[in-house]
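Participant: Below are the sequence and a predicted model; questions follow.
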Amino acid sequence: MDYKAISPEAIGYLYKAHQQFRKNIGEERLLALAELRVSQLNGCAFCCGYHAGELRQMGVSQELLDELPGWKLSGRFHAKERLVLQWAEEVTAIGTVSPATLQQLEQFFSRQEVVDITAGIALMNALNRIRIALGDH
């Protein structure tokens, strides 16, 4: 189903919000890595391909992308990336959100950035679900 054509204004707002969250964070790569991880967790093949390609265009190595599913055991991810990936997994599996992870985020990021990272992760979960439910597979 071509959901973007059927409801262009509403879906357009979702994509505009997505762009704004990335802009507000300033480190576009961080949220893009989180979006790819969320898409992997949700099993959205289209989104995984899209975000992997996008990250390659940002200069992220294929080796790093290959290790993303096992990021916890990889030495390739720096502290901020590890923290955002941890938060992405916790927010995606909603029952596992940890106050300790939130406190760590607040050490690295402003409160607005924490909100924008969290909203960006939540939005990616929504976009994955829309694509999986209504998109071409």
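Facilitator: Noted; the coordinates are in hand.

Participant: alpha carbons only for contacts and neighbour counts from here, please
Facilitator: OK.

Participant: Quick one: neighbours of the residue lying closest to L64 once chain neighbours are set aside, just the number.
Facilitator: Closest residue to L64 apart from its sequence neighbours, by C-alpha to C-alpha, 6 or more residues apart in numbering: R76 at 6.5 Å. Neighbours of R76 under the rule other C-alpha atoms under 10 Å: 15.

Participant: Ok, Y15 next?
Facilitator: Neighbours around Y15, by other C-alpha under 10 Å: 15.

Participant: For it, pull up the helix or strand it's in.
Facilitator: Assessed by DSSP states H and E, Y15 sits inside helix 8-25.

Participant: helix or strand right after that helix?
Facilitator: Sequence-wise, the next helix or strand downstream of helix 8-25 (DSSP H and E) is helix 28-42.

Participant: Now do the helix or strand following that following helix: everything it contacts.
Facilitator: Next along the chain after helix 28-42, taking DSSP H and E as the criterion, comes helix 45-57. Here helix 45-57 makes contact (C-alpha atoms under 8 Å, 6 or more residues apart in numbering) with R29, A32, L33, E35, L36, S39, Q40, Q62, L65, N128, R131, H137.

Participant: which residues touch D116?
Facilitator: Residues in contact with D116 (C-alpha under 8 Å, 6+ apart) are F21, R22, N24, I25.

Participant: Check it against this one:
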Amino acid sequence: MTTPRIRNAQAYKLAPEQLKAMMALEESFRDSGLEAELLELIKLRVSQINGCAFCLHMHSSDLIKLGVDPMKLHVLAAWRESGYYSARERAAFGWAEALTLVSQTHAPDSDYEALRAEFSEEEQVRLTYAIGAINTWNRLAVGFRFAHPIEQVRAAA
């Protein structure tokens, strides 16, 4: 368990305009035409890559509330080897990984071609915004070491 550098509620109070903008961006995804389950799976996968416990807790909880098979969450880190995911999900995961690790991958053509095969240009852009947004949330939470609810309960004990 790590000690928060700045607590999430405090960070949000310190930059209310930025929080408002991020929340408006998140709200826009609800009306984006992209499936809620897909967006949450992307958030979970990117949070796995970035090692964000706060976001892993949040998005796995959100996926369970959506009624997603828990096994789909358990094997997400190994999505390339699993048969649980559709071609559309796989294309989105590949693109999300490529962009999250962009300094290493440089967004390869193979990942973009897989994306293009499953998503319209409009969906590609919207998905890319969603990937960028979760990376921003992860950087806030990891950088400031936001505690997820289980850690908050343990800290109070």
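Facilitator: On my side now, so go ahead. Bear in mind the structure is a predicted one, so any value in this text is a computation, not a measurement.

Participant: Mind telling me the TM-score for this superposition?
Facilitator: The TM-score (TM-score structural alignment, normalised by the length of the first structure) is 0.92; 137 aligned residues with a C-alpha RMSD of 1.4 Å.

Participant: picking up where we left off before, output the contacts of D116 of the first structure as a markdown table; include the columns distance to P99 of the first structure and neighbour count.
Facilitator: Formatted as a markdown table, these follow (distance: C-alpha to C-alpha, whole Å; neighbours: other C-alpha atoms under 10 Å):
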| residue | distance to P99 of the first structure | neighbour count |
| --- | --- | --- |
| F21 | 22 | 23 |
| R22 | 23 | 19 |
| N24 | 23 | 14 |
| I25 | 21 | 20 |
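
Participant: so is N135 of the second structure in a helix, a strand, or just coil?
Facilitator: helix (DSSP: H, G, I helix; E, B strand; the rest coil).

Participant: What of the one 4 residues further on?
Facilitator: For R139 of the second structure, the secondary structure call by three-state DSSP comes out as helix.

Participant: Chain neighbours aside, what residue packs nearest to the residue nearest in space to the middle of the first structure?
Facilitator: The centre of the first structure sits closest to E35, judged by C-alpha atoms, centre = their mean, with a distance of 1.9 Å. Leaving aside its sequence neighbours, E35 of the first structure sits nearest to M124 (C-alpha to C-alpha, 6+ apart; 6.0 Å).

Participant: which residue in the second structure lines up with that neighbour?
Facilitator: Matched by TM-score structural alignment, M124 of the first structure corresponds to I134 in the second structure.

Participant: which residues touch that match?
Facilitator: Contacts of I134 of the second structure (C-alpha under 8 Å, 6+ apart): K43, V46, S47.

Participant: counterpart of the first one in the first structure?
Facilitator: Going back to what we said before, that points to K43 of the second structure. By TM-score structural alignment, K43 of the second structure lines up with E35.

Participant: so that match makes contact with I121?
Facilitator: Yes - counting by C-alpha atoms under 8 Å, I121 is a contact partner of E35 of the first structure at 6.4 Å.

Participant: what residue of the second structure matches up with the residue nearest to L64 of the first structure?
Facilitator: Match for R76 of the first structure (TM-score structural alignment): Y84.

Participant: Kindly report the same for Q20 of the first structure.
Facilitator: In the second structure, Q20 of the first structure lands on S28 (TM-score structural alignment).

Participant: Could you tell me how far its match is located from A92 of the second structure?
Facilitator: Taking C-alpha to C-alpha, to the nearest Å as the measure, S28 of the second structure falls 18 Å from A92 of the second structure.
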